[in-house]
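**Q** Have a look; sequence and predicted model below, questions after that.
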Amino acid sequence: MTYVKSANRVMEILQLVNVYPRGLTLSEICEKMGMPKSSTHELLHAMEQQNFLQLDDKKYRIGIRVFELGQTASRNLDLLQAIRPHLKWLSSQSSMTTQFGILDNTDVIYLSKIKNHEGIAVESQAGARMPAHATALGKAMLSLLPEEILLANYSSLVFEKFTPNTIGSVSELRDRLKEVRDKKFAEDHEEFTKGVFCISVPVPGIRANTIGAISISMPEEHWKQVEREKIVENLRLAGTRILEDAKTYYGQSSFSN
């Protein structure tokens, strides 16, 4: 049985057993799954050893590890709900679209977004991925990475150009990130979408080994008039409040020093 097929079987078994709170025997699982006893028993034994299943009176039930993961998922959802008031406050202060995301290698994953009617249509949506090198959120987070990790992630990457302003090489990216570190905030000058400008600050330590960032997006006419210092000040304040809430939801022990 291949690793992918085994992983799929594990998830199918968990979903099946979850429907039967009183548990299922090995024979019942094999019958419902259409699987041979030998390979099924191996999977069930491994899942029991890892506490994903528990075996009582020859019946398999959902184990404590699934409960723990469910609690973690619940806290993650709670955190997303906690982020939104801060994004709404930030949007009310600026009349712009606000966003929060995390870094995943060379991508930004957008977790939450508040769209303001006075802002501009921004292509990002909650759950969407965008290339970090082409966004203010991404550059804010990339600026915190150690040089060796940055080079490992980008040395062989083909930089996709979305507009004439998109960063196109590792050397250009390194130069931009130096500017971000000096200013302590990142900007997007029509680098992903024509006519859209953004400012972002990182929110380091949203959880151990996870870097987050918060941003404001605006059209060109607002960009020319906006008080950038005030925007950055509000971004940092909202980021600090989000980090405080993250510590509440995840617990202080989840954070790196």
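**A** Nice, thanks for sending it over. Numbers count the residues shown, from 1 in each chain.
**Q** Please count neighbours and contacts with C-alpha atoms only from this point.
**A** OK.
**Q** what separates stretch 88-105 from the chain centre, distance-wise?
**A** 14 Å (C-alpha atoms, centre = their mean, to the nearest Å).
**Q** in that stretch, what's buried?
**A** Using 16 or more other C-alpha atoms under 10 Å as the test for burial, stretch 88-105 gives 88, 90-91, 94-104.
**Q** List the contacts of it.
**A** 83, 87, 108-120, 122, 132, 137-138, 141-142, 153, 210-218, 231, 234-235, 238 (C-alpha atoms under 8 Å, 6 or more residues apart in numbering).
**Q** one more structure, for comparison:
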Amino acid sequence: MTRTKGKRGATQEVNTIQSVERAIKILEYLCRGSSSLSELSRELGLHKSTAFGLLQTLAKHNYVHQEINTGRYRLGYRVLALGGAFLEHCDLREIVSPYLQQLLDEHGETVHLVIMDDGQVVYVDKIDSPQSIRMVSRIGRRLPAHCTGVGKAILAYLPEEKVQAIVKKRGLPRFTANTITTWEELCAELARIRDEGVSYDREEIEDGLRCVAAPIIGYGQYPVGAISVSGPASRMTEEKMSNIAGSLKMVVKEISRQIGAGVEPNASPHLDIKIRS
């Protein structure tokens, strides 16, 4: 039996089945790579006979596969089927929408949700600031990645070879005096973003416009999108952007948790989460 917190903070008792919890732990452990029975039982604190029985049950239903030559265990193809079914019915905008409203209510500036497509960022959802002077944008708009807060937030968590391919195809064109235009500058900026978990656009694509953004990290620690809060430089002071950054990091952490970032295998292909029109 597991104790959890209810909506009002009261402790509630939740009935759980120990064998199911252990099976889930095995699947999550195998997300890191293949494992022998001894390694798995030791790392998870399970008796070998218990671990073996659970592995055999999972293997029977193709959630686990045992390699013939080595005897090691790895995830089976049925796990991919479950992930595919989730992604088929996952609407990122539906998940993110209440968080966009939360950010707007808290900071009063225009908020966006973007994804990356063919090396550019695409705006797929937004809520406009109620203030008369605000960022002008539209859903479906495409912008370069290297000079936008959302674009840099996504680039920072892509494999380096993919970033190189995007830069080779799209280049690093200048839009303002603050635009990053060299590979060395971009690499330094992406390293800073990975270190801080948040990206800034300080009038890099348009004079007078500032933005704070953070990536949404999905399964396999792959960036599936980004959220930004944008506004005129006159209101987006360094202090305000710092406050927004704190809010954004908490928001994307929760969204990332919901879409599966809690599992961290060594590598994962790009998983396209649907954006329904």
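**A** Alright, I've got the coordinates. Model, not experiment: these values are computed from the prediction.
**Q** Just give the TM-score of the two.
**A** Remark: TM-score between the superposed chains equals 0.61 [TM-score structural alignment, normalised by the length of structure 1]; 186 aligned residues with a C-alpha RMSD of 3.4 Å.
**Q** about what we covered before: out of the buried residues of stretch 88-105 of structure 1, which are inside strands?
**A** Here DSSP state E is the test, and the buried residues of stretch 88-105 of structure 1 give 97-104 as lying in strands.
**Q** okay if I get those residues as JSON lines plus distance to residue 257 of structure 1?
**A** Shown next, in JSON lines, are these (distance: C-alpha to C-alpha, whole Å):
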{"residue": "97", "distance to residue 257 of structure 1": "31"}
{"residue": "98", "distance to residue 257 of structure 1": "28"}
{"residue": "99", "distance to residue 257 of structure 1": "25"}
{"residue": "100", "distance to residue 257 of structure 1": "22"}
{"residue": "101", "distance to residue 257 of structure 1": "21"}
{"residue": "102", "distance to residue 257 of structure 1": "18"}
{"residue": "103", "distance to residue 257 of structure 1": "19"}
{"residue": "104", "distance to residue 257 of structure 1": "20"}
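**Q** Out of the residues you listed, flag the one nearest to residue 176 of structure 1.
**A** Proximity of those to residue 176 of structure 1 (C-alpha to C-alpha) peaks at residue 103, which lies at 17.2 Å.
**Q** residue ranges of the helices in the stretch 51-200 of structure 2, please?
**A** For the stretch 51-200 of structure 2, applying DSSP state H, counting those that start in this stretch gives helices covering 77-88, 92-107, 149-155, 160-170, 183-196.
**Q** The shortest one aligns to what range in structure 1?
**A** Same thing as helix 149-155 of structure 2. Mapped onto structure 1 using TM-score structural alignment, helix 149-155 of structure 2 spans residues 136-142.
**Q** hmm, who's touching the lengthiest strand in structure 1?
**A** Assignment by DSSP E gives strand 196-207 as the longest strand of structure 1. Strand 196-207 of structure 1 is contacted from outside by 120, 122, 135-137, 140-141, 184-190, 210-220, 223, 231-232, 235-236, 239-240, 243, 246-247, 250, 254-256, using C-alpha under 8 Å, 6+ apart.
**Q** Only the buried residues of stretch 40-51 of structure 2, if you could.
**A** Residues of stretch 40-51 of structure 2 classed as buried: 40-41, 51 (neighbour count, 16+ other C-alpha under 10 Å).
**Q** Now these in JSON lines, please, with extra columns for distance to residue 65 of structure 2.
**A** As requested, the buried residues of stretch 40-51 of structure 2 are exported to JSON lines (distance: C-alpha to C-alpha, whole Å):
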{"residue": "40", "distance to residue 65 of structure 2": "14"}
{"residue": "41", "distance to residue 65 of structure 2": "16"}
{"residue": "51", "distance to residue 65 of structure 2": "14"}
